[in-house]
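[1] compute the structure for the input listed below.
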Amino acid sequence: MYVIFGASGKVGRATATALRNAGRPVRAVVRQAKQGEALARIGCEIVSADLTAPTTVASAIKGATAVQILCPVPVGDSDPAATMQRMIDVAADALRANPPPAVLALSDYGAELDQGTGLTRLFHLLEERLKPLPTHLTLLRSAEHAQNWAAMLPVMLATGRLPSLHSPLDRAFATVSTQDVGALAAELLLASSPAKSPRIVSVEGPRRVSLIDVARAFSTVVGREVTADAVPREAWAPMLQRAGLSENHVQLLTELYDAVNAGQIDVEKGVSEQRFGKTELTEAFTAMLVAHVKSR
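    Below you'll find the model as predicted:
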């Protein structure tokens, strides 16, 4: 049984779908049963669990051949770091008490760094808590998800501008589509157990892009000019607070993008296997736009 936490999310859904297409049994772990309806239609067993609740997490991993675990960022939380730390502790304790043969953790570029990376430091903590497990551990570190730009769609469509914390406009950075991350996760779960544990794999898209490239891709998709807009650093906090993020969440993002813009967040060279997805930005953005229009 392949247990996929966060199975209703973009990465988890892609992993679960790929595993079912390969004929493997999948237990899709979701927060609410309704989120699993589409997964049930492709033959997944649906289990509800709260990642901060030890009993539900422990129950979800019973009998697992492999577990895909994650630590989602709780949007709207007044203290997301504390909540993520709780998720990490609950997951690590459950997996230590009942270790499956294999665990794959969804992590981030820069997770090898132990300070100065804001949100990414939580993925460092996740990795460190999982490394002592008596199991075959794979750490799948992904670049910034292309689907994160969906949050900017309303502003972009209304104003023709694409605001971002990336700076400068022409600095290249790594990004990847969530469907490519999920597909690779399934491939790694289906592979024979790694000789070395943990196995660290990094994944990004077919090429690195700048904020100008991102705006150009959106221009192609929406059929109008979209201008890249690197938000001045002094305006980051007010913009994020207007978006409804707590002060603690804003601080985590500020630290993260300071590190990103300084070039500190990247592949851990000499340690990580490097993989590349195939999904182009225009393909990912087209799907995002269709979903946005349907939701209105």
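
[2] please count neighbours and contacts with C-alpha atoms only from this point.
    Will do.

[3] which parts of the stretch 151-296 of the chain are helices?
    All helices of the stretch 151-296 of the chain, identified by DSSP state H, counting those that start in this stretch, fall at 153-159, 178-190, 211-222, 236-242, 247-261, 281-295.

[4] before we move on, what about the stretch 1-150 of the chain?
    10-21, 37-41, 54-60, 80-97, 120-130.

[5] name the residues that touch the third one?
    Residues external to helix 54-60 that are found in contact with it (CA atoms under 8 Å, 6 or more residues apart in numbering): 3, 29, 47-51, 90-91, 94-95, 98.

[6] at 7 Å instead, please
    Helix 54-60 is contacted by residues 47, 49-51, 90-91, 94 when judged by CA atoms under 7 Å, 6 or more residues apart in numbering.

[7] reformat the residues you listed as JSON lines; add neighbour count.
    As requested, the contacts of helix 54-60 are exported to JSON lines (neighbours: other CA atoms under 10 Å):
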{"residue": "Val47", "neighbour count": "21"}
{"residue": "Ala49", "neighbour count": "22"}
{"residue": "Asp50", "neighbour count": "16"}
{"residue": "Leu51", "neighbour count": "27"}
{"residue": "Val90", "neighbour count": "21"}
{"residue": "Ala91", "neighbour count": "25"}
{"residue": "Ala94", "neighbour count": "20"}
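
[8] pick out the most distant pair among the residues you listed.
    Val47 and Val90 (16.9 Å; CA to CA).

[9] which of the helices of the stretch 151-296 of the chain sits closest to Arg171?
    Nearest of the helices of the stretch 151-296 of the chain to Arg171, taken as CA to CA: helix 211-222 at 7.3 Å.

[10] what's that closest one in contact with?
    162, 166, 169-170, 225-228, 281-282, 285-286.

[11] how far off helix 281-295 does that helix point, in degrees?
    Counting by axes from the mean of the first three to the mean of the last three CA atoms, to 10 degrees, helix 211-222 points 50 degrees away from the direction of helix 281-295.

[12] just how off-centre is helix 211-222 within its chain?
    The chain centroid and the centroid of helix 211-222 are separated by 22 Å under CA atoms, centre = their mean, to the nearest Å.

[13] likewise stretch 16-25?
    The answer for stretch 16-25 is 20 Å, by CA atoms, centre = their mean.

[14] distance between the ends of that stretch?
    9 Å (CA to CA, to the nearest Å).

[15] pull out the buried positions in it.
    16-20, 24-25 (16 or more other CA atoms under 10 Å).

[16] what's the closest of these to Arg207?
    Ala18 (23.8 Å).

[17] tell me if I'm right that that closest one and Ala186 touch.
    Yes - in this structure, Ala18 is within contact of Ala186 by CA atoms under 7 Å, at 6.2 Å.

[18] please give the structure of this sequence too, so both can be compared:
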Amino acid sequence: MFVIFGASGKAGRVTAAALRRAGQPVRAVVRNARHGDKLAAIGCEIALADLTDAAAVAAALRGAHAVQLICPVPVNDKHPESTMRATIDVATDALRENPPARLLAISDYGAELPLNTGITRLFHHLEQRLRPVETHLTVLRSAEHMQNLDAFLPTALASGVLPSLHLPLEHRFPTVAAQDVGAASAELLLDAPQGGTSRLVSIEGPQRVSVNDIAATLGEVSGRTIAPLALPRESWSPTLLKAGLSEEHARLITDLYDVHNTGKIDVQANSERRFGATGLREVLASLVSKLATR
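    Down below sits the predicted model:
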């Protein structure tokens, strides 16, 4: 049995679908029953579990041969760091108690750094907690998801300005489409040998992009003129708070970009490299199309 946590997410549902196409039994773990309908339709067994519920997580893991673990940063949470740490601790305790033969954890570029990297620091905690699990561990470190741009598109399309915490605007950085992360995860779960070894894999898109590239591409797919705007450091937190984030969530993001903009967050030198096939234009065109139908 392949157990996929976060199976209703952008990456997780692609992993689940790929494993089902390969003829594998899949238990899709979701927090809400309605999120499991499409997964059930492709033959997944559905397990309901909040990742902070130790009993529910342990039940979802029973009989697992292979597990994909996703611990997302919680949205609309006043204390996302403590919630995510609790999620990580519950999941890793359950995995140590009942280790599967194969375990794949989706992590983040820069998770190896023992620095105050905000959100990425939480993935550092995840990787540290997983090390004692007696399994074949694959850590799949993902570049920034292109789909995260969705949060900025309504403002950019309405105002013609794309604000950015990425500085400088011409600096090219790694991004990846979420569906390519899910597809790579399925391949790695199917390929992974059994035994107590580990594997580090990094994935990013076919080419690196700058904020200038993103603004130009968004303009092309939307038929509008979009100008990139470098947000001054002092406006980062007020802008994020105005967008509805909690103070703690805003701090996690500003801490991340303080380090990211120094160039320290990138591929670890000794990791395997993978490159997704989905480019920025395809993702932005899809996001703009979805916005038009809302």
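
[19] so which of the helices of the stretch 151-296 of structure 1 is the most surrounded?
    helix 178-190 (a mean of 22; mean count of other CA atoms under 10 Å).

[20] what is that helix packed up against?
    On a contact count with 3 or more CA pairs under 7 Å, 6 or more residues apart in numbering; DSSP states H and E, helix 178-190 of structure 1 meets helix 10-21.

[21] cutoff 10 Å now
    With contacts defined as 3 or more CA pairs under 10 Å, 6 or more residues apart in numbering; DSSP states H and E, the packing partners of helix 178-190 of structure 1 are strand 2-5, helix 10-21, strand 66-69, strand 102-108, strand 136-142, strand 144-145, strand 199-204, strand 273-276.

[22] pick the most buried one from the ones you listed.
    strand 2-5 comes out most buried of these by mean count of other CA under 10 Å, with a mean of 28.

[23] how far apart are that strand and its match in structure 2?
    With mean CA distance after the TM-score superposition for structure 1, strand 2-5 of structure 1 departs from structure 2 by a mean of 0.5 Å once superposed.

[24] which secondary structure elements does that strand sit against?
    So strand 2-5 of structure 1, by 3+ CA pairs under 10 Å, 6+ apart, packs with helix 10-21, strand 26-30, strand 45-48, helix 54-60, strand 66-69, strand 102-108, helix 178-190.

[25] let's see that with 7 Å instead.
    helix 10-21, strand 26-30, strand 66-69.

[26] including distance to Arg86 of structure 1, could these go into JSON lines?
    Formatted as JSON lines, the helices and strands packed on strand 2-5 of structure 1 follow (distance: least, CA to CA, whole Å):
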{"stretch": "helix 10-21", "distance to Arg86 of structure 1": "20"}
{"stretch": "strand 26-30", "distance to Arg86 of structure 1": "17"}
{"stretch": "strand 66-69", "distance to Arg86 of structure 1": "14"}
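
[27] tell me which of the ones you listed sits nearest to Met156 of structure 1.
    That would be, of these and by CA to CA, helix 10-21, which comes in at 22.1 Å.

[28] now what about the closest one, what contacts it?
    Residues contacting helix 10-21 of structure 1 (CA under 7 Å, 6+ apart): 4-7, 26, 178-179, 181-183, 185-186.

[29] what's the answer for stretch 61-71 of structure 1, then?
    The contact list for stretch 61-71 of structure 1, computed with CA under 7 Å, 6+ apart, reads 1-5, 84, 87-88, 100-106.

[30] quick check: the farthest pair among these?
    Applying CA to CA across those, the maximum distance is between Met1 and Met84, 25.9 Å.

[31] apart from its neighbours in sequence, what residue is nearest Arg43 of structure 2?
    That one is not Arg; residue 43 of structure 2 is Gly. Arg20 (7.2 Å; CA to CA, 6 or more residues apart in numbering).

[32] how close does that neighbour sit to Ser107 of structure 2?
    23 Å.

[33] and Val288 of structure 2, by the same measure?
    27 Å.

[34] how about Ala7 of structure 2?
    Per CA to CA, Ala7 of structure 2 is found 16 Å from Ser107 of structure 2.

[35] which of the contacts of helix 10-21 of structure 1 lies closest to Arg242 of structure 1?
    Thr178 (26.6 Å).

[36] show the contacting residues for that closest one.
    10-11, 145, 147.

[37] what is the nearest of these to Arg275 of structure 1?
    His145 (14.7 Å).

[38] hmm, the closest one is touching Ser177, no?
    Yes - at 5.6 Å, His145 of structure 1 counts as touching Ser177 under the criterion of CA under 7 Å.

[39] thinking again about what came up before, and which of the contacts of Thr178 of structure 1 is nearest Leu190 of structure 1?
    Val11 (16.0 Å).

[40] that older thread, out of the contacts of helix 10-21 of structure 1, give me the two with the largest separation.
    Pairwise distances across these peak at 19.1 Å for Val26 and Thr178 (criterion: CA to CA).

[41] tell me which of the helices of the stretch 151-296 of structure 1 lies nearest to Leu130 of structure 1.
    Nearest of the helices of the stretch 151-296 of structure 1 (CA to CA): helix 178-190, 16.3 Å.

[42] and the gap between the aligned partner of Lys242 of structure 2 in structure 1 and Ala185 of structure 1?
    Under the alignment defined by TM-score structural alignment, Lys242 of structure 2 corresponds to Arg242 in structure 1. Going from Arg242 of structure 1 to Ala185 of structure 1 by CA to CA gives 35 Å.

[43] equivalent analysis for Leu70 of structure 1, please.
    Remark: distance between Leu70 of structure 1 and Ala185 of structure 1 (CA to CA) = 12 Å.

[44] circling back to that earlier point, the helices of the stretch 151-296 of structure 1: which one's closest to Glu37 of structure 1?
    helix 281-295 (18.0 Å).

[45] which other helices and strands contact the closest one?
    helix 211-222.

[46] the helix it packs on vs structure 2, mean deviation?
    Helix 211-222 of structure 1 sits 0.9 Å off on average (mean CA distance after the TM-score superposition for structure 1).

[47] picking that back up, now the contacts of helix 211-222 of structure 1 in JSON lines, with distance to Ala60 of structure 1?
    Listed next are the contacts of helix 211-222 of structure 1 as JSON lines, based on distance: CA to CA, whole Å:
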{"residue": "Leu162", "distance to Ala60 of structure 1": "40"}
{"residue": "His166", "distance to Ala60 of structure 1": "38"}
{"residue": "Leu169", "distance to Ala60 of structure 1": "44"}
{"residue": "Asp170", "distance to Ala60 of structure 1": "45"}
{"residue": "Glu225", "distance to Ala60 of structure 1": "47"}
{"residue": "Val226", "distance to Ala60 of structure 1": "45"}
{"residue": "Thr227", "distance to Ala60 of structure 1": "46"}
{"residue": "Ala228", "distance to Ala60 of structure 1": "44"}
{"residue": "Leu281", "distance to Ala60 of structure 1": "35"}
{"residue": "Thr282", "distance to Ala60 of structure 1": "37"}
{"residue": "Phe285", "distance to Ala60 of structure 1": "34"}
{"residue": "Thr286", "distance to Ala60 of structure 1": "35"}
